[in-house]
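Colleague: Quick one: sequence and predicted model below, then my questions.
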Amino acid sequence: MYIFRGGGYATPGQVSPTEIQAHLAKWNAWTNGLLAAGKLAAAQPLEHPPSGKTLRGRDRVVTDGPYAESKDLVSGTLVVEAASLDDAAALARDCPIFEFDGSVEIRPVLLLPGK
């Protein structure tokens, strides 16, 4: 699973609408390439601006969130088929998130019996 962090448009007006459209076209091309190669299993962006709820502790206290530095906020996830973490890292190298200083965390997904 790829967990995308940051890579957003930090300040309104900092990136032109044309640049945003070009960047989104790169995302589409990258994910379509993964799909065509049979590597894309699932993908889901998160809403922008970031919102959500967090439950914490034994009392399951609910707070508005997420609250982290904007560069650390999760902006989406994507599941790929890869033989190893190294193979998954190689697939992630061309991800457009790096153009806006984002990151891709790569985590193995536990396959449950019968799935």
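Modeller: Right, received. Where do you want to start?
Colleague: only C-alpha atoms for contact and neighbour calcs from this point on.
Modeller: Noted.
Colleague: Show me what the longest helix along the chain is packed against.
Modeller: Assignment by DSSP state H gives helix 17-36 as the longest helix of the chain. Where contact means 3 or more Cα pairs under 8 Å, 6 or more residues apart in numbering; DSSP states H and E, helix 17-36 is packed against strand 40-45.
Colleague: orientation of the strand it packs on relative to helix 17-36 in degrees?
Modeller: Here strand 40-45 points in a direction 150 degrees away from that of helix 17-36 (axes from the mean of the first three to the mean of the last three Cα atoms, to 10 degrees).
Colleague: who's in contact with strand 40-45?
Modeller: Strand 40-45 has contacts (Cα atoms under 8 Å, 6 or more residues apart in numbering) with 31, 34-35, 75-81.
Colleague: ok so, going back, which residues in the longest helix of the chain does the neighbour count mark as buried?
Modeller: 23, 26-27, 30-31, 34 (16 or more other Cα atoms under 10 Å).
Colleague: mind putting those in JSON lines, distance to residue 92 included?
Modeller: Supplementary listing: the buried residues of helix 17-36 in JSON lines, determined by distance: Cα to Cα, whole Å:
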{"residue": "23", "distance to residue 92": "16"}
{"residue": "26", "distance to residue 92": "13"}
{"residue": "27", "distance to residue 92": "12"}
{"residue": "30", "distance to residue 92": "9"}
{"residue": "31", "distance to residue 92": "10"}
{"residue": "34", "distance to residue 92": "10"}
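Colleague: A further structure is provided below for comparison with the first:
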Amino acid sequence: MKGTTLLKHYEQLDYVTEQMLISAHKEDWNTLLSWQSQYSQLSENIIELDGTLTTEHVPTQCKDRVRMYIQNILSYQQQISQLVTTRHAELGELIGEKIRQQTKIENYQHVANLI
């Protein structure tokens, strides 16, 4: 019974993580963040349940599916991290460029005021 529950939690976590990745690809940050609470809750449930299980509680077939879900989840997390890191760097560059442009405009205005 606990093995089946663990499998269901991993299946749900796999789905939620995939949805987070889809949101990151779409740069839909609000939706990505809205999945965060469900992701955290499922993670906590898995940690609690996993701590009470021994290998005899989980049938071999369930173990194989859990491994598959774990691999998927780790892959999704890595992709999300890469997307967020890349977008963060891009935004940093855009902000830096915007600040440089604003500084140039302020300098031109200052010179114009002197003339």
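Modeller: In hand now; what should we look at? Just so you know, these numbers come straight off a predicted model, no measurement behind them.
Colleague: TM-score of the superposition?
Modeller: After superposition, the two chains reach a TM-score of 0.27 (TM-score structural alignment, normalised by the length of the first structure), with 49 aligned residues with a Cα RMSD of 4.3 Å.
Colleague: of the contacts of strand 40-45 of the first structure, buried ones?
Modeller: 31, 34, 75-81.
Colleague: Would you mind checking which of those is nearest to residue 87 of the first structure?
Modeller: Closest approach between those and residue 87 of the first structure, by Cα to Cα: residue 81, at 9.2 Å.
Colleague: in the second structure, which spans are helices?
Modeller: 2-25, 29-52, 60-114.
Colleague: Could you pull out the buried residues of stretch 17-32 of the second structure?
Modeller: So for stretch 17-32 of the second structure, counting by 16+ other Cα under 10 Å, buried means 17-24, 32.
Colleague: if you skip the residues just before and after it, what's nearest to the residue nearest the centre of the second structure?
Modeller: The centroid of the second structure falls nearest to residue 80 when counting by Cα atoms, centre = their mean (4.7 Å). Excluding the flanking residues, the one nearest residue 80 of the second structure by Cα to Cα, 6 or more residues apart in numbering is residue 21, at 5.5 Å.
Colleague: ok, now which ones touch the one you found?
Modeller: 32, 76-77, 79-80.
Colleague: Next one: residue 6 of the second structure relative to residue 35 of the second structure, how far apart?
Modeller: Computed as Cα to Cα, to the nearest Å, the residue 6 of the second structure to residue 35 of the second structure distance reads 20 Å.
Colleague: same question, residue 72 of the second structure
Modeller: 17 Å.
Colleague: Residue 71 of the second structure now?
Modeller: Residue 71 of the second structure sits 19 Å away from residue 35 of the second structure, going by Cα to Cα.
Colleague: just residue 52 of the second structure next, same as before
Modeller: On the measure of Cα to Cα, residue 52 of the second structure and residue 35 of the second structure end up 26 Å apart.
Colleague: The two - which one has more neighbours?
Modeller: residue 35 (15 against 9; other Cα atoms under 10 Å).
Colleague: need the contact list for that one.
Modeller: Taking Cα under 8 Å, 6+ apart as the test, what residue 35 of the second structure contacts is 16, 19-20.
Colleague: Ok, residue 76 of the first structure next?
Modeller: 3-5, 43-46.
Colleague: Next: residue 108 of the second structure.
Modeller: Counting by Cα under 8 Å, 6+ apart, residue 108 of the second structure makes contact with nothing.
Colleague: Quick check: the gap between residue 64 of the first structure and residue 53 of the first structure.
Modeller: For residue 64 of the first structure, the distance to residue 53 of the first structure equals 5 Å [Cα to Cα].
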